[in-house]
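Engineer: model the structure of this input:
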Amino acid sequence: MVDERLNEETGRLLGAADVRAIAADAGISPTKKFGQNFVIDPGTVRKIVRAAGVKAGDRVLEVGPGLGSLTLALLEAGTKVTAVEIDPPVAERLPRTIGEYMPAALDRFRVVNADALAVTAEQLPELANGEPFTLVANLPYNVATPIVLTLLERFSNLQSFLVMVQKEVADRLCAQPGSKIYGTPSVKLAWYGTAERAGLVGRNVFWPAPNVDSALVLFHRAPEGNVATTQGFGSDADRKLVFALIDAAFSQRRKTLHAALRKQIPQGSFELAGIDPTRRGETLTIDEFITLAQAVKKLQAEQE
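Structural biologist: Predicted coordinates:
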């Protein structure tokens, strides 16, 4: 039997009936446009919070909170949550849900109606003060990779994330050089730090149930902000150069580096970097892309 006194003090999480009732009351239907699949299982959101490693007092950013299932689990853990929600009716409803299910946590919660790909530091002042924060989110599958890369670029104090994404996306984000799924998302994320798979999530915990499997990705940022900073090569301009080389190297996967990059880099770049130009981009680590970019930058400077 549930202890009602415990409920009054700590609140409770959303079950399947709660999610559907909230949606019906607010006139909200999950839409493909925003990639909405709402979690209806309390055990799953608690699993996500545990995997994220957040604790009471931690600052958390949640993207795509939906009807509040994961939000409530984060608040239950004592964190301070800023939620960014693109869908106006969903964003409008969320504070009411927190007030009904976990009223004591309302002062630790704020929702911003915005697109996570366009949100600015000015819109999120509590995250722009340099205090480390964690991203914990059930991300819309169609924009998951752009969201994490954009936020890592925009907020240097985003120290870690635990995101639920399509399993295929999770595999790509965590892929290692030489594998068939290793590509631009894998290498660009590796510029910022290290990622690993942190578990699978079944389809039956969502409403509506998606047609794909889901997985958790755990990421930790490099202590210096990115992996190149210790080499004196971590500026925004340096990152753009590295990312341009990555994009070109993977634009046609079967091409050698020489063929893919011959119009973009000075002659002698491969020799200076110590990289065999007959290799393909899919075999290079982030460190090797950085070394190649350093060589390119040096040769370009000498030609000026």
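
Engineer: please make it C-alpha for all contacts and neighbour counts, starting now.
Structural biologist: Noted.

Engineer: show me where the stretch 1-150 of the chain has its strands.
Structural biologist: Secondary structure of the stretch 1-150 of the chain (DSSP state E, counting those that start in this stretch): strands located at 38-39, 59-63, 80-85, 109-113, 133-138.

Engineer: please give the structure of this sequence too, so both can be compared:
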Amino acid sequence: MGAALLGPREVRALAAELGVRPTKTLGQNFVIDANTVRRIVQVADVGADDVVVEVGPGLGSLTLALLPAVSRVVAVEIDPVLAGRLEQTVGERAPALAGRLEVVRSDALEVDTLPGPAPTALVANLPYNVSVPVLLHLLERFATLRRGLVMVQAEVADRLAAAPGSRVYGVPSVKAQWYAEVSRAGAVGRHVFWPAPNVDSGLVRLDRRDPPETTATRQEVFALVDAAFAQRRKGLRAALAGWAGSPARAEQALRAAGIDPLARGESLTVEDFARLAAQRALPGPGASAG
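Structural biologist: Modelled structure (predicted):
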């Protein structure tokens, strides 16, 4: 079973029919190149047993490419006009596969449950203005997501996949790596979108892993990460003074975690942050833990 994929003419015709103009507010750029969506499905390494979450399906370009390859696609779309048309588009262009599609009209940042079997993979052209929050939210809410392939702004792709010590390593890097092994999976040019964005795009692959072992909660580790990168130019002893209660307590926690107090946040791995977060409750010099 196959699907008739959308090209530039079909995308523009659908948009005209619906009176839709892609909006920057929703981060909409519609894919008009069939080869690109075929490539995304191939690189995503999804198969017949997968239940795929797709965020921001838009007019259905990627949806139509996913349906023949997987058991089910749950498409989360915030735009009511696009959400309302997607099932019809699939029915017209891939009638034998229409039963594999479930459309959820919702803001992906507010999705806590999904209908049907638990999702196993995330494959999406994420809305660029909320790509990182959406990605982190879904990884946190759906532990059954074992892998993902997302298309995001190239700069964001670099940040997500950055290693410690990299100039672009930061909050998105650490938080994504709490959940998964993250890697760049290719570049995507501007010409495959309508309208063409002002930035290049990149593919990011995620392979779920267990979070680092720590007595701290994920929320506590993430609060530490936010604090460490809020003042990137400072060493951690100074940058974490507010987090720990004082520079002295920050230094004590850092030393207890085996981290140089003069190091900066961009030099720490997610395991380092997890280990450090567990030290926060230790009493500082002349202070009580309370």
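
Engineer: so which of the strands of the stretch 1-150 of structure 1 gets nearest Leu292 of structure 1?
Structural biologist: strand 133-138 (31.2 Å; C-alpha to C-alpha).

Engineer: so stretch 273-287 of structure 1 corresponds to what in structure 2?
Structural biologist: Mapped onto structure 2 using TM-score structural alignment, stretch 273-287 of structure 1 spans residues 257-271.

Engineer: which residues are in contact with Asp115 of structure 1?
Structural biologist: Val84, Glu85, Ile86 (C-alpha atoms under 8 Å, 6 or more residues apart in numbering).

Engineer: OK, contacts around the counterpart of the second one in structure 2?
Structural biologist: In other words, Glu85 of structure 1. Alignment note: Glu85 of structure 1 maps to Glu77 in structure 2; criterion TM-score structural alignment. Glu77 of structure 2 makes contacts with Val55, Gly56, Pro57, Gly58, Ala83, Val103, Val104, Arg105, Ser106, Asp107, Ala108, as judged by C-alpha under 8 Å, 6+ apart.

Engineer: let's go with 10 Å and repeat that
Structural biologist: The contact partners of Glu77 of structure 2, taken as C-alpha atoms under 10 Å, 6 or more residues apart in numbering, are 54-58, 83-84, 86, 103-108.

Engineer: ok, which stretches of the stretch 101-250 of structure 1 are helices?
Structural biologist: Secondary structure of the stretch 101-250 of structure 1 by DSSP state H, counting those that start in this stretch: the helices cover 144-154, 167-174, 184-192, 236-251.

Engineer: how about TSV for those helices, with distance to Met102 of structure 1 and mean neighbour count added?
Structural biologist: As requested, these are arranged in TSV below (distance: least, C-alpha to C-alpha, whole Å; neighbours: other C-alpha atoms under 10 Å):
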stretch	distance to Met102 of structure 1	mean neighbour count
helix 144-154	28	17
helix 167-174	31	21
helix 184-192	35	23
helix 236-251	41	18
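
Engineer: ok now stretch 41-51 of structure 1, how far from the chain's centre?
Structural biologist: 17 Å (C-alpha atoms, centre = their mean, to the nearest Å).

Engineer: got it, and stretch 239-247 of structure 1?
Structural biologist: Per C-alpha atoms, centre = their mean, the centroid offset for stretch 239-247 of structure 1 relative to its chain is 20 Å.

Engineer: how big is the offset of it relative to structure 2?
Structural biologist: With mean C-alpha distance after the TM-score superposition for structure 1, stretch 239-247 of structure 1 departs from structure 2 by a mean of 0.8 Å once superposed.

Engineer: Asn29 of structure 2 maps to what in structure 1?
Structural biologist: Aligned partner of Asn29 of structure 2 by TM-score structural alignment: Asn37.

Engineer: roughly how far does the equivalent of Thr120 of structure 1 over in structure 2 sit from Ile40 of structure 2?
Structural biologist: Aligned by TM-score structural alignment, Thr120 of structure 1 pairs with Asp112 of structure 2. The gap separating Asp112 of structure 2 from Ile40 of structure 2 is 26 Å, by C-alpha to C-alpha, to the nearest Å.

Engineer: more neighbours, these two?
Structural biologist: Ile40 (23 against 11; other C-alpha atoms under 10 Å).

Engineer: leaving out chain neighbours, which residue sits closest to that one?
Structural biologist: Nearest residue to Ile40 of structure 2, sequence neighbours excluded (C-alpha to C-alpha, 6 or more residues apart in numbering): Leu149, at 7.4 Å.

Engineer: so the one you found makes contact with Glu181?
Structural biologist: No: Leu149 of structure 2 is beyond contact range of Glu181, at 11.8 Å (criterion: C-alpha atoms under 10 Å).

Engineer: between these two, which is the more surrounded one?
Structural biologist: For Leu149 of structure 2 versus Glu181, the count of surrounding residues by other C-alpha under 10 Å is larger for Leu149: 26 against 15.

Engineer: how about the more buried one, what's its match in structure 1?
Structural biologist: Leu149 of structure 2 maps onto Leu162 in structure 1, by TM-score structural alignment.
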